[in-house]
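Colleague: give me a model of this one.
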Amino acid sequence: MPRLAPLLTCLLGLLLAATTARAQDLPPWGTGESQGEDLAIYLVTFGPGDDVASWWGHGSLVVEDRRLQRSRLYNYGMFSFDERMLMRYAMGRLEFWVDDASPSATFRFYRSLNRDVRLQELNLSPAKKVEMGRFLAENVLPENRNYLYQHYDDNCVTRLRDGIDKVVGGQFHQAMSGPGRMTLREHTRRYTAVGPGMSLLLDFLMNDEIDRPVTRWQEAFLPDELERQAAEMQVVGEDGQKQPLVAKTTVLYEAQGRPATPPEPPKYGPVLLVLGLAFGGAAVGLALWGRRSGARAPRILLGLQNVLMGLVFGIPGLALFVMWLGTEHTVTWRNENLFLANPLTVLAVPLGLQMMFGSTKARERLWRLWWKLALLGEVGLVLKVLPMFDQDNWRLIAFILPMSVGMAAALKLSCAPATGAASESLTSSLKAS
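Modeller: Model (predicted):
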């Protein structure tokens, strides 16, 4: 026991030091020092940025004690850029956390990125301001701050929405329980319109979970939607009278030269159909050229087209299949787009390379491959008559299915016996000999 005494004393000292440090780290609204009359609570909305992760915008909450001249910004969008981050994200297990920072420094940072900075001062009673301040101060503590990120259901903006709703006694949720303006997929297409390629990839990877009708409450996974809803929200105050949730709106910075997010998703279905028909038709044209001329160029170009198809559609198809079977990204499970592109599509890469170097067997195998892929795509199209196959993937069907049919037809033509100029040339050669 005497030997344990120094160790116990040391442990007790560390515990007391940690408790003291924690108390010192709490802001005045977390310790009870702040008075409600001196507090101001702001909902902050940051506009979209340049990289994919910032296309959706961002949001935070700010607590300010005007008497003590203290303020902190609470950001629920923190995550670690370490070597395990990509793996955790791929598995659907990415952890985010809330952290606090200087509001002025944060505003300067977003301004340097040419992103909107807008503040809405919440019209809360002194008691509600104290409650919100205490909630945020406690939420940022190490034992409370982490959460499992879900893009549509639990993200850096839904956490703000839920905190505001908690303080106003559930009035926010109740008021926003009506039908939303559009589905989550349509919102996604709106915000990803700035990058058509990435927009199409995200559209491909997500299943019908984001095609179901949603409420306005669910639409508030987006910063702009939460800002819009807060601006029109009326809450019942302590006197029993309705009053606006937002007392004042301030635009600190407006982005210069940045395109506005479209109010509706772009109608790119017809464009994708034309592109799909053009690509599939080009493959048939190459096959006809090769049959008539016997030249190497059309065979090489058709092989290259197979390689491109295998890379552009096969790799996402393989990734989608793996995400369904091995991850917790439920939004990718049972995805109808696997009828259009799947792990089989990747085989077009090595077979296309072999075809470019003149392999007859590769051409035959490619024909069988594209015949199966085209058939699968047609099965997926026919199954759309059933209620359970309700995924909004018509644009991808219009884009990918004509390519698969065109590739199947082209490889069938390429494998058939030569005719026309090529066969006449062969006949002439035999007669001459």
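Colleague: going forward, measure contacts between C-alpha atoms and count neighbours the same way
Modeller: Noted.
Colleague: which residues outside stretch 85-93 are in contact with it?
Modeller: Under the contact criterion C-alpha atoms under 8 Å, 6 or more residues apart in numbering, stretch 85-93 has outside partners 94, 148, 149, 323, 326, 327, 328, 329.
Colleague: which of those residues count as buried?
Modeller: By neighbour count, with 16 or more other C-alpha atoms under 10 Å, the contacts of stretch 85-93 hold 94, 149, 323, 327, 329 as buried.
Colleague: just those residues: which are in helices?
Modeller: Counting by DSSP state H, these place residue 323 in helices.
Colleague: for the buried ones among the contacts of stretch 85-93, work out which two are farthest apart.
Modeller: Pairwise distances across the buried ones among the contacts of stretch 85-93 peak at 16.6 Å for 149 and 323 (criterion: C-alpha to C-alpha).
Colleague: quick one: secondary structure of residue 121?
Modeller: Three-state assignment for residue 121 (DSSP: H, G, I helix; E, B strand; the rest coil): strand.
Colleague: now it: closest residue in space, sequence neighbours ignored.
Modeller: Leaving aside its sequence neighbours, residue 121 sits nearest to residue 42 (C-alpha to C-alpha, 6 or more residues apart in numbering; 4.4 Å).
Colleague: what comes up buried for the one helix or strand that neighbour maps to?
Modeller: Assigned by DSSP states H and E, residue 42 belongs to strand 39-46. By neighbour count on 16+ other C-alpha under 10 Å, the buried set for strand 39-46 is 39, 40, 41, 42, 43, 44, 45, 46.
Colleague: for the helix or strand just after that strand, packing partners?
Modeller: As assigned by DSSP H and E, the chain's next helix or strand after strand 39-46 is strand 58-65. When contacts are defined as 3 or more C-alpha pairs under 8 Å, 6 or more residues apart in numbering; DSSP states H and E, strand 58-65 packs onto strand 39-46, strand 70-78, helix 158-167.
Colleague: now the other sequence, so there's something to compare against:
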Amino acid sequence: MRIKIRGTFRQIELVLAILLFQTNAFAQLPALSPQSKASLVTVGPGQELYSGFGHSVLWIYDPVTGIDRAYNYGTFSFGEGNFYIKFLRGTLPYSLSVSPLGLQAEHWKYENRSISEQILNLTLTQKQRLFQFLETNYLPENRQYQYKFFYDNCSTRMSGALKAACGDSLIYNGYTKEKLSFRQWIDKYAYKQKPWADFGMDLAIGNPSDEIATADQATFLPDNMAKAFADAKVKTATGTAPLVATTQVLFTAEPEPGPGSLTPTVVFWTLGILVLAFTYWQIKKEKINFTLDKVLFAVVGLAGWILLLLWFGTNHGVTSWNYDILWAFPFWLPVIFFLSEKKKPAWFQFFLIFYGFLLLCATGNATKHNFVVVPILLMLIVRVYYINNSLSKIPTGEKEYGSGITDTKNN
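Modeller: Take a look at the predicted model:
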């Protein structure tokens, strides 16, 4: 406990130091000296979900003038009004913040995140332009922007700043080593390290995430941006030269423990097998009981309403056209509570037929996930079969039932 408290105080001190630095920002933009450098600093993934894909900052450092400014486009404030509503809706404004790299690096080291620096092979004029561009972005009227995870984030803004500084002298093609969809890029980062987060994101994002990311779009991941910088070139008076002059590791993270054995794959396949065995027992013994179905399909319906909210009620840009809503059908909640062992609504079997068709359509979309949806679909198909089979034995109206034998009451 004592270690945690000390760590918290350390973080508070860092935040206060950054705020103090920002209040003493330069009133006028100074000229950089020939000893100055411009660098892309790439930070490895952290344990928190928001930091799980890494981070990028641009760093301007000049030992002669004392300039030490690291430009961070990934800043948001918990003091923002209606913070959680804006965060969930995708309307939370992000902004550019500036502080010495050492202050930010201490925070990343505390979070055990690797840090590497790529010193850029820029002329003094290009470094000055980059400095000017970043400082202009840092003006109060410019520093806020509408964050988009795939299309406009702390990483994608790095290439925009570089292009503004270098103009036609930059030969930059983005990340060209692999062609993957946005969903596949997320899986590549999160499937092994954060399987539950990966599963949740797979469910939340829709059809736009299955588009193949272009070479430029793939740099929404900081590691890809670093590789794109490494492959880029700049035109010089004598020809071309690599954009990155030197790469150095500033900090290497310690290995983190794995996610454990209770991954979504293990949990849902275990549940799938148990539900299959339980359903077989109910059918074999002619037991009619819908308690499991009320729990299962209430959860499915709730998941569907959440997906529907993400589709129509948010501005994330990647949660629309989510075909998981075919199996996570919202109207299961409240329809499932009309199901009863004592009577059956005349319309319920028509609803089951319609949902069965949706499940059939959903199976074609299942392979876009990390196959965790497969046991979920298996459970739903088995229970729909059981409900339909049981309802065929219950006449419309009331019934008495015991160990599988049903009699119609005469009113």
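Colleague: returning to that earlier point: how about the buried residues of strand 39-46 of the first structure in a markdown table, adding distance to residue 306 of the first structure?
Modeller: Formatted as a markdown table, the buried residues of strand 39-46 of the first structure follow (distance: C-alpha to C-alpha, whole Å):
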| residue | distance to residue 306 of the first structure |
| --- | --- |
| 39 | 64 |
| 40 | 61 |
| 41 | 58 |
| 42 | 55 |
| 43 | 51 |
| 44 | 49 |
| 45 | 46 |
| 46 | 43 |
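Colleague: excluding residues flanking it in the chain, which one is nearest residue 305 of the second structure?
Modeller: Per C-alpha to C-alpha, 6+ apart, closest to residue 305 of the second structure is residue 330, 5.0 Å.
Colleague: all strands of the stretch 1-150 of the second structure, in order?
Modeller: 37-43, 55-62, 67-75, 93-99, 115-120, 144-146 (DSSP state E, counting those that start in this stretch).
Colleague: again, but for the stretch 151-300 of the second structure
Modeller: 170-171, 233-236, 239-242, 244-251.
Colleague: and the ones you listed: which comes nearest residue 221 of the second structure?
Modeller: Closest among the strands of the stretch 151-300 of the second structure, using C-alpha to C-alpha: strand 244-251, at 18.3 Å.
Colleague: so how far is the first residue of stretch 387-404 of the second structure from its last?
Modeller: 14 Å (C-alpha to C-alpha, to the nearest Å).
Colleague: residues in contact with that stretch?
Modeller: The contact list for stretch 387-404 of the second structure (C-alpha under 8 Å, 6+ apart) reads 285-288, 290, 341-346, 349, 352, 406-409.
Colleague: neighbours of residue 159 of the second structure, how many?
Modeller: The number of residues packed near residue 159 of the second structure is 17, by other C-alpha atoms under 10 Å.
Colleague: does residue 186 of the second structure touch residue 198 like I think?
Modeller: Yes: using C-alpha atoms under 8 Å, residue 186 of the second structure makes contact with residue 198 at a distance of 7.2 Å.
Colleague: which residues touch residue 62 of the first structure?
Modeller: Taking C-alpha under 8 Å, 6+ apart, we find residue 62 of the first structure in contact with 41, 42, 43, 44, 71, 72, 73, 74, 103.
Colleague: what about 7 Å?
Modeller: Residues near residue 62 of the first structure by C-alpha atoms under 7 Å, 6 or more residues apart in numbering: 41, 42, 43, 71, 72, 73, 74.
Colleague: residue in the second structure matching the first one?
Modeller: In the second structure, the position corresponding to residue 41 of the first structure is occupied by residue 38, as judged by TM-score structural alignment.
Colleague: so who does the closest residue to its match other than its chain neighbours touch?
Modeller: Closest residue to residue 38 of the second structure apart from its sequence neighbours, by C-alpha to C-alpha, 6+ apart: residue 60 at 4.7 Å. Listed by C-alpha under 7 Å, 6+ apart, the contact partners of residue 60 of the second structure are 37, 38, 39, 68, 69, 70, 131.
Colleague: wait, doesn't residue 410 of the first structure sit right on residue 283?
Modeller: Yes: if you go by C-alpha atoms under 7 Å, residue 410 of the first structure and residue 283 touch, sitting 5.6 Å apart.
Colleague: with neighbour numbers in mind, choose between those two.
Modeller: Applying other C-alpha under 10 Å to residue 410 of the first structure and residue 283 shows that residue 283 carries more neighbours, namely 27 against 24.
Colleague: that one: what's it in contact with?
Modeller: 302, 406, 407, 410.
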